[in-house]
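Student: A structural model of the following input is requested.
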Amino acid sequence: MYGCLLSYKKAVVDYNNMLKQTLDQIRKDLPKANLIYVDLHSIFLDLFRHPTAYGLTYGPKACCGLGGGAYNFDVGVFCGISKAILNGSLFDPPFPINKLCDLHPIA
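Tutor: Below you'll find the model as predicted:
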């Protein structure tokens, strides 16, 4: 499933690499600015490759079980992959947003 549209995947990877290089240069030019890059591509790619590692039985369905409908999705409920974003481990540089902001899931 994740092997299709390889040209689009390559474009995303190339774009993200150029973006990171640009951010590195901007950080040098503006040393007092806080610029954070979140690698969402890696998060979603891992989710699609290993859905059961995130508690998913079916890849395209949301893990929270509260949304209903075909994809069981509710934007107001934090679950599964959102924790990887909030802990900052996929940010560049690492940035623990969950320790700096008072974030709580709705359900």
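Student: only C-alpha atoms for contact and neighbour calcs from this point on.
Tutor: Noted.
Student: Next, the buried residues of the host helix or strand of residue 8.
Tutor: Element membership for residue 8 (DSSP states H and E) is helix 6-29. Buried residues in helix 6-29, counted by 16 or more other Cα atoms under 10 Å: 16, 20, 23.
Student: TSV for the residues you listed, including distance to residue 43?
Tutor: Output for the buried residues of helix 6-29, formatted as TSV (distance: Cα to Cα, whole Å):
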residue	distance to residue 43
16	13
20	16
23	20
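Student: Before we compare anything, build this one as well:
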Amino acid sequence: MKLAKPLLFGAALALAAQANAECPQTMPAAQPVIPDGARANEEAMLSAQAAVNAYIADGDAFLACRDLHPMLYNRLRSKLVKVATAYNRELDTYLDRAELVAGR
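Tutor: Coordinates of the predicted model:
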């Protein structure tokens, strides 16, 4: 019985350390560069889409495994939303331009 407690504690500690190791230590610092939808080509928009998706996924992973003060959580979530909104705005501009060129 005396051996069971240290073993159980050791297993719990190892599990907690592994979960923390998988948790990103910082919020992604560098926001992706979003091209101007009025001038960008398809390759630039697809590259930006991949960068934005990765940035948001990394940010979501950071927020998911942190117990943050609600104000800090909301501020960081707002940064992610702003990046997504900026990309979507440029994507709309790009798609509108593509439709004009195609004559639709």
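Student: where does the TM-score land?
Tutor: Once superposed, chain against chain, the TM-score is 0.35 (TM-score structural alignment, normalised by the length of the second structure); 49 aligned residues with a Cα RMSD of 2.7 Å.
Student: Check which residues of stretch 63-82 of the second structure are buried.
Tutor: 63, 76, 80.
Student: Now do the same contact list for the one residue sitting closest to the centre of the second structure.
Tutor: For the second structure, residue 56 is the residue whose C-alpha lies nearest the centre (Cα atoms, centre = their mean; 1.8 Å). By Cα atoms under 8 Å, 6 or more residues apart in numbering, the contact set of residue 56 of the second structure is 80, 84.
Student: Tell me the secondary structure at it.
Tutor: Recorded secondary structure, residue 56 of the second structure: helix (DSSP: H, G, I helix; E, B strand; the rest coil).
Student: Look up how far residue 14 of the second structure lies from it.
Tutor: Distance of residue 56 of the second structure to residue 14 of the second structure, given as Cα to Cα, to the nearest Å: 29 Å.
Student: Kindly report the same for residue 71 of the second structure.
Tutor: Distance from residue 71 of the second structure to residue 14 of the second structure, by Cα to Cα: 31 Å.
Student: hey, which helix is longest across the second structure?
Tutor: Secondary structure of the second structure per DSSP state H: the longest helix is helix 70-102.
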